[in-house]
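**Student:** Got a sequence here, can you build the structure:
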Amino acid sequence: MTISNIRFQELPKIIDERGNLSFVESPRFIPFDIKRVYWIYDVPGGEKRGGHAYRTLNEMIIALSGSFDVEFDDGENKAKYTLNRSYTGIFVPQLIWRSLTNFSTNALCLIIASEDYDENNYIRNYSEFVSLKKIASANE
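**Tutor:** Down below sits the predicted model:
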């Protein structure tokens, strides 16, 4: 997988004078079966979340409130995007290094994952990640 496999996903936005509503459905808006949903909040100023890749897990990241940056690295290329709309998600495939930074006050980050939590699925060492990417590229 490379940075080119990352993609934005517009979610439905139902506008109503009483308040807007957005939603996700699998596989209509989420390109995988949903196994786990979690959220990150109350991130102190200047802190960074993530800083890892997954061996097999895919995810959708959504800024439900506030904003934050998502930095991606596929071992060769890097990209950075700001999420700040509750009706736009970003699909992140496996084997992409990701970090979440620059959280605004009261930011709420929702992450929808394709697999249950498994510590063995995490790649937390960047050098190991680059080595695995080279192996994966050679096998393609």
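
**Student:** can we go C-alpha only for contacts and neighbour counts from here?
**Tutor:** Noted.

**Student:** Could you pull up the residues touching the residue nearest to the spatial centre of the chain?
**Tutor:** In the chain, the C-alpha closest to the average C-alpha coordinate belongs to I61, at a distance of 3.9 Å (Cα atoms, centre = their mean). If a contact means Cα atoms under 8 Å, 6 or more residues apart in numbering, then I61 has 89-92, 109-112 as its contacts.

**Student:** one more, for comparison:
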Amino acid sequence: MREYAPPYLLEFAKLGAPDIGYLSVAEPPSPSLPFAVQRVVWTYYTPESIVRGRHAHFRTEQVLVAVAGRIIVTTELADGTLQSFRLEDPFVGLYVPPCAWHTMQYSHAAVQLILASTPYEEADYIRSHAQFRQVWRVPQ
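**Tutor:** Down below sits the predicted model:
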């Protein structure tokens, strides 16, 4: 299987000023967007008590952005490496490779933008944690 970079934070350009507001841009190819976007998804009105995600992918790479509110993202690699990321700036994204199990927990007003490298295909999702560990296990 292809090797991917582990999850990491990336910054998008932040253009503007406090007196007029800001905008950020993601255009591939660029250091801020490591793939061509094939799908855009956003989540909102997620209750704070709900943990979403709980999956990995075979092929899909993603960048997650908290365009409003706060999102805590926890990633796990098949070797057991855990990382936690706090997304709360709309110009900061989190790269999530297919080989990372991930969960998200939201503040009440959070809006999450997801940029994905592939169109939706249910067969690309790994929804069983045990299967994720088997598929992406580190060779000995």
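
**Student:** Quick one: map the residue nearest to the centre of structure 1 onto structure 2.
**Tutor:** Taking TM-score structural alignment as the alignment basis, one finds that I61 of structure 1 is matched in structure 2 by L64.

**Student:** How is that match classified with respect to secondary structure?
**Tutor:** Look at L64 of structure 2: counting by DSSP: H, G, I helix; E, B strand; the rest coil, its state is strand.

**Student:** Which part of structure 1 matches stretch 107-118 of structure 2?
**Tutor:** With TM-score structural alignment as the criterion, stretch 107-118 of structure 2 aligns to 104-115.

**Student:** so A138 of structure 1, which of the three states?
**Tutor:** helix.

**Student:** Okay, helices next: where are they in structure 1?
**Tutor:** Counting by DSSP state H, residue ranges of the helices within structure 1 are 126-139.

**Student:** Just put the contacts of I61 of structure 1 in CSV and tack on neighbour count.
**Tutor:** Shown next, in CSV, are the contacts of I61 of structure 1 (neighbours: other Cα atoms under 10 Å):
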residue, neighbour count
G89, 26
I90, 20
F91, 21
V92, 25
C109, 24
L110, 19
I111, 19
I112, 22
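
**Student:** a markdown table for the residues you listed, including distance to D33 of structure 1?
**Tutor:** Formatted as a markdown table, these follow (distance: Cα to Cα, whole Å):
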| residue | distance to D33 of structure 1 |
| --- | --- |
| G89 | 16 |
| I90 | 16 |
| F91 | 13 |
| V92 | 14 |
| C109 | 20 |
| L110 | 16 |
| I111 | 13 |
| I112 | 10 |
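
**Student:** Show me these that map onto strands.
**Tutor:** 89-92, 109-112 (DSSP state E).
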